[in-house]
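S.K.: Sequence plus the predicted model coming up.
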Amino acid sequence: MRITAIASELVVYIPAIMMYTKWMGRYYNNALSIDQTIIAAAILFQPSLIIIDHGHFQYNSVMLGFTLMSVVYLLHDYYAMASIFFVLSIGFKQMALYYSPVIFFYLLSVSVWPLSTNFNILRLITIGVATISTFIFLFAPFIYAGGIEQIYQILFRVFPFGRGLFEDKVANFWCATNIVIKYRELFTTDQLKKLSLLLTLIGMAPSCIAIFFKPKKNLLAWCLIATSMSFYLFSFQVHEKSILLPLMPITLLLNEVNADVISMVCWISNMALFSMWPLIKRDGLWLQYAVLAVMSNWLMGNLSWIRKFVSLVGIKIVSPRDFATTVLPHNIFWTSVIITTYIAAGALHYIDLFIAPPANLPDLWVIGNVVLSFGCFLLFFLWVNYKIFAMTTTTTPKVKKN
């Protein structure tokens, strides 16, 4: 069965990554073919997705691949195909709904906005027919086998409100703040559903508004990050693995070929992997966790500081390189945040591995992981929204016609 996870990744996810980086290199960042390949390799070597799909054993790459294929077709202005692939993504795994607001508002914008000059009723009908037809194709076997009642059962499984606000400790708003505010004691389940929906809508509103009024292709990845991160941080019943949803568009930002953006991607990718440590530890994947963390950072050049360090202390294991620099932003605030959170994460790992928690607080180290990871995700979420605002208020970069 594990071979099928590898095969599905080869068939769906990897081609989607290659197609996306090829489009970005050809029409946006003017990257050479070799650079496109390097960027694609860096995106594919996402340690969190690798360890979940091939260690914890799931098929998230299929869902992510279908979504990315949808984005690729949006870049090529093939809107019906984009709709079909996104419906396939939702049909494969309902967590793709994290991306649905951006896809919906982008398709709506290119069809009706502005109403005076760009209203395209044929395009809107084509998108609607493609979407509805694909849903019918997916649901038809269930209806045939079990009747219309199967639709209600599917919807019940898609929205697991019966499980409560959260089960395991996850690095989102509810788990992190539940330390001081006992939500499940103060509110009913219905009230918590409405409250989580409200916060999620507030969190995603800026990116949805931006992509509707400014449907720029270079905004797609940024807005997908903002909406999926809003779902992760504020929605009802989130799992540790749900961070894979924001991580996919986050790694797509490597196509920006901007040192500061790459440093932020490296940081949040590391913290995302760290946030899943309690799950990975339960699965006994600590060795794979350590190897993937080191190798992915080495690939991104995030370990270049080692050469400078060993040269300073006089160790001759490796030859120093004067131009080697740590992958950190130029902004002193973000550099301080990244270094501080890395130190805190390392300290928490040491404590978790060698010091037992107090008997009356058995989850203390897990709570530390949740709070630290949530703080990083919240800061990154605010940074992404700031970047979206900046990009929508500046002149649109010239993108070559495909």
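M.R.: That came through fine.
S.K.: Please count neighbours and contacts with C-alpha atoms only from this point.
M.R.: Fine.
S.K.: Helices of the stretch 51-200 of the chain, residue ranges please.
M.R.: In the stretch 51-200 of the chain, the helices defined using DSSP state H, counting those that start in this stretch lie at 60-75, 79-92, 100-112, 115-118, 121-146, 149-158, 173-177, 183-186, 189-213.
S.K.: Kindly reformat those as JSON lines containing mean neighbour count and distance to residue 227.
M.R.: JSON lines is the format used below for those (neighbours: other C-alpha atoms under 10 Å; distance: least, C-alpha to C-alpha, whole Å):
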{"stretch": "helix 60-75", "mean neighbour count": "24", "distance to residue 227": "14"}
{"stretch": "helix 79-92", "mean neighbour count": "23", "distance to residue 227": "15"}
{"stretch": "helix 100-112", "mean neighbour count": "21", "distance to residue 227": "7"}
{"stretch": "helix 115-118", "mean neighbour count": "9", "distance to residue 227": "25"}
{"stretch": "helix 121-146", "mean neighbour count": "14", "distance to residue 227": "21"}
{"stretch": "helix 149-158", "mean neighbour count": "12", "distance to residue 227": "18"}
{"stretch": "helix 173-177", "mean neighbour count": "21", "distance to residue 227": "15"}
{"stretch": "helix 183-186", "mean neighbour count": "12", "distance to residue 227": "24"}
{"stretch": "helix 189-213", "mean neighbour count": "18", "distance to residue 227": "5"}
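S.K.: try this one next to it:
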Amino acid sequence: MECVELVAYQRTTVILSELVLGAVLLRFIRGAVDPPTQRIISASLFLHPGFLIVDHIHFQYNGFMFGILLWSILMARNGNKLASGILFAVLLNFKHIYMYLAPAYFIYLLRSYCFSPSGKLEIKNFLSLANSVIAVFILSFGPFILMGQIPQILSRLFPFTRGLNHAYWAPNAWALVTAADRVLLKYITRTGANVVINSSGVVSTSRGLVGDTVFAVLPNIKPAHTFAITVVFQSVALVKLWFSPTYKSFLTALTLCGYASYLFGWHVHEKAILLVLVPLSLLAAERHAYFRTFILASVAGVFSLFPLIFTPGESMVKVIYSVLWIIFVYVPLTRRVYEYPKSLSFVIIDTLEKIYLAGFPLLQLVVTLLPIYASRRAEATAPICVQSDDFTCPEPDPQSVAAPSSAMEFLPLMLTSVYCAIGLAWAFCRLMYVYLNEQTYQGPLNRI
């Protein structure tokens, strides 16, 4: 039974802890090159639907921890790189998922703080940073080392036995691969194509259960594969960061590192999309290319969190609030950064992106109506028995009655995951292209 006092304590502490986030966002405004625009971005972060859905309703402390992350980023913007590194080390010990961002911090702090512009190693800075980070980790892990619990901690931090996908597929590259496997399975089953099918993979990937993901047609993905692919994509961004260790380059590489880990990581949770959307928000007003990427990723990312809230009353809140939030962000920022497409290819891309965004209301309608349709279908196909004095109706078989409904139970989640994954994958490619090809443009962040 739910304890009202405990829930009240949890909700209250979550909301109060977000004062850290609010205080940091106010400091971002004070030192901004363009305070009015930064005010919009700060407000959008503080009021982000992801925090409402994940923190205030689906209990977490993400607002507090993202406050520490933004505090660390703020220190980097202000040139206090030692403080930036210490804050990130503290954050990493609060929640290990921020390890996704660690490569960008390592390269940026090593290159810009531990090396001089000429490439000479600054021994004093290197030792200060290394000793500070080591001290944070010793304070955090020291008691567990003394109690001999490090193996248990490592097994919890790196859950390689939990399967490639989370129960509800996070909308990343593996959701698309898993969906492709299901489509191929259906095609082979109906056409009778001479293809070997892994029988254990027929039911493993689309039941919404936590466990090992086994494909029926495609080759299985192992943790080593996801790690290698993630490192490759992160390295592309990190190479440029090494040669151009500016604040803007750091912020973009930081976003791309989190993005690559989200798209290609092992057993990624849907809530990890906030690791992409929060730093990406700070780039939203840099210019139109970043702004459009931010809109695509934000709409797809926020929508992908909707299944976490599924009761009718809360569903109305999440939809209305998210729509109001995107309007609040889109209208003022588009006036500042909008650029009309300058070539036919850009016009085509712009049109396709708008069509994709316009598909979300239809998707919401479909995932709302599908459970209703499935329920009515189950009732319509249930056997009808007329009871009389000489005959008593047998108890219905729960599995046979629920079969039509359960067959479609995971379909709304799968549709949401796949559709959002398409937008998030495209936004990643978009951001990577803009970052790697941006050589001469000097935006507001580069002038800090």
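M.R.: Perfect, thanks for sending it. Worth saying up front: this structure is predicted, and the values here are computed from it rather than measured.
S.K.: Once they're superposed, tell me the TM-score.
M.R.: The TM-score (TM-score structural alignment, normalised by the length of the first structure) is 0.83; 371 aligned residues with a C-alpha RMSD of 3.1 Å.
S.K.: Show me the longest helix that occurs in the second structure.
M.R.: helix 344-381 (DSSP state H).
S.K.: What of the first structure?
M.R.: helix 364-392.
S.K.: How about that helix, which residues are buried there?
M.R.: 365-378, 380-381, 384-385, 388, 391-392 (16 or more other C-alpha atoms under 10 Å).
S.K.: between it and helix 332-354, how many degrees?
M.R.: On the basis of axes from the mean of the first three to the mean of the last three C-alpha atoms, to 10 degrees, helix 364-392 of the first structure is oriented at 160 degrees to helix 332-354.
S.K.: In terms of secondary structure, what does helix 364-392 of the first structure contact?
M.R.: Helices and strands touching helix 364-392 of the first structure, by 3 or more C-alpha pairs under 8 Å, 6 or more residues apart in numbering; DSSP states H and E, are helix 173-177, helix 189-213, helix 220-234, helix 259-275, helix 332-354.
S.K.: Make TSV from those helices and add distance to residue 49 of the first structure to it.
M.R.: Listed next are these as TSV, based on distance: least, C-alpha to C-alpha, whole Å:
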stretch	distance to residue 49 of the first structure
helix 173-177	22
helix 189-213	24
helix 220-234	16
helix 259-275	9
helix 332-354	20
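S.K.: Show me the one of the ones you listed that comes nearest residue 37 of the first structure.
M.R.: Closest to residue 37 of the first structure of these is helix 259-275 (C-alpha to C-alpha; 16.2 Å).
S.K.: Residue 243 of the first structure against residue 233, yeah?
M.R.: No: assessed by C-alpha atoms under 8 Å, residue 243 of the first structure is found out of contact with residue 233, at 9.3 Å.
S.K.: tell me, what residue is most central in the first structure?
M.R.: For the first structure, the residue nearest the mean C-alpha position is residue 246 (1.5 Å; C-alpha atoms, centre = their mean).
S.K.: and that residue, what is it in contact with?
M.R.: Residues in contact with residue 246 of the first structure, defined by C-alpha atoms under 8 Å, 6 or more residues apart in numbering, are 224-226, 228-229, 232.
S.K.: Could you do residue 145 of the second structure as well?
M.R.: Listed by C-alpha under 8 Å, 6+ apart, residue 145 of the second structure has no contact partners.
S.K.: For residue 255 of the second structure, see how far away it is.
M.R.: Computed as C-alpha to C-alpha, to the nearest Å, the residue 145 of the second structure to residue 255 of the second structure distance reads 33 Å.
S.K.: what does residue 219 of the second structure give?
M.R.: Taking C-alpha to C-alpha, one finds residue 219 of the second structure at 30 Å from residue 255 of the second structure.
S.K.: related to what we said a few turns ago, quick one: the longest helix of the second structure to helix 288-304, angle?
M.R.: Using the same axes, to 10 degrees: helix 344-381 of the second structure against helix 288-304 is 10 degrees.
S.K.: Show me what counts as buried in helix 344-381 of the second structure.
M.R.: 353, 356, 360, 363-364, 367, 370-371, 374-375, 378.
S.K.: so how far is it off the chain centroid?
M.R.: 21 Å (C-alpha atoms, centre = their mean, to the nearest Å).
S.K.: With stretch 232-247 of the first structure instead?
M.R.: 9 Å.
S.K.: That stretch aligns to what range in the second structure?
M.R.: The aligned range for stretch 232-247 of the first structure in the second structure is 262-277, by TM-score structural alignment.
S.K.: Between its first and last residues, how far does the matching stretch reach?
M.R.: From start residue to end residue, stretch 262-277 of the second structure stretches across 11 Å - C-alpha to C-alpha.
S.K.: Repeat that for stretch 238-254 of the second structure.
M.R.: So stretch 238-254 of the second structure: terminal residues 9 Å apart, C-alpha to C-alpha.
S.K.: hang on, the earlier thing: of the helices and strands packed on helix 364-392 of the first structure, which is nearest residue 304 of the first structure?
M.R.: helix 259-275 (12.9 Å).
S.K.: After superposing, tell me the mean distance of the closest one to the second structure.
M.R.: With mean C-alpha distance after the TM-score superposition for the first structure, helix 259-275 of the first structure departs from the second structure by a mean of 2.3 Å once superposed.
S.K.: Run a quick neighbour tally on the counterpart of residue 302 of the second structure in the first structure.
M.R.: Alignment note (TM-score structural alignment): residue 302 of the second structure maps to residue 273 of the first structure. Counted with other C-alpha atoms under 10 Å, residues neighbouring residue 273 of the first structure total 24.
S.K.: No more questions from me, cheers.
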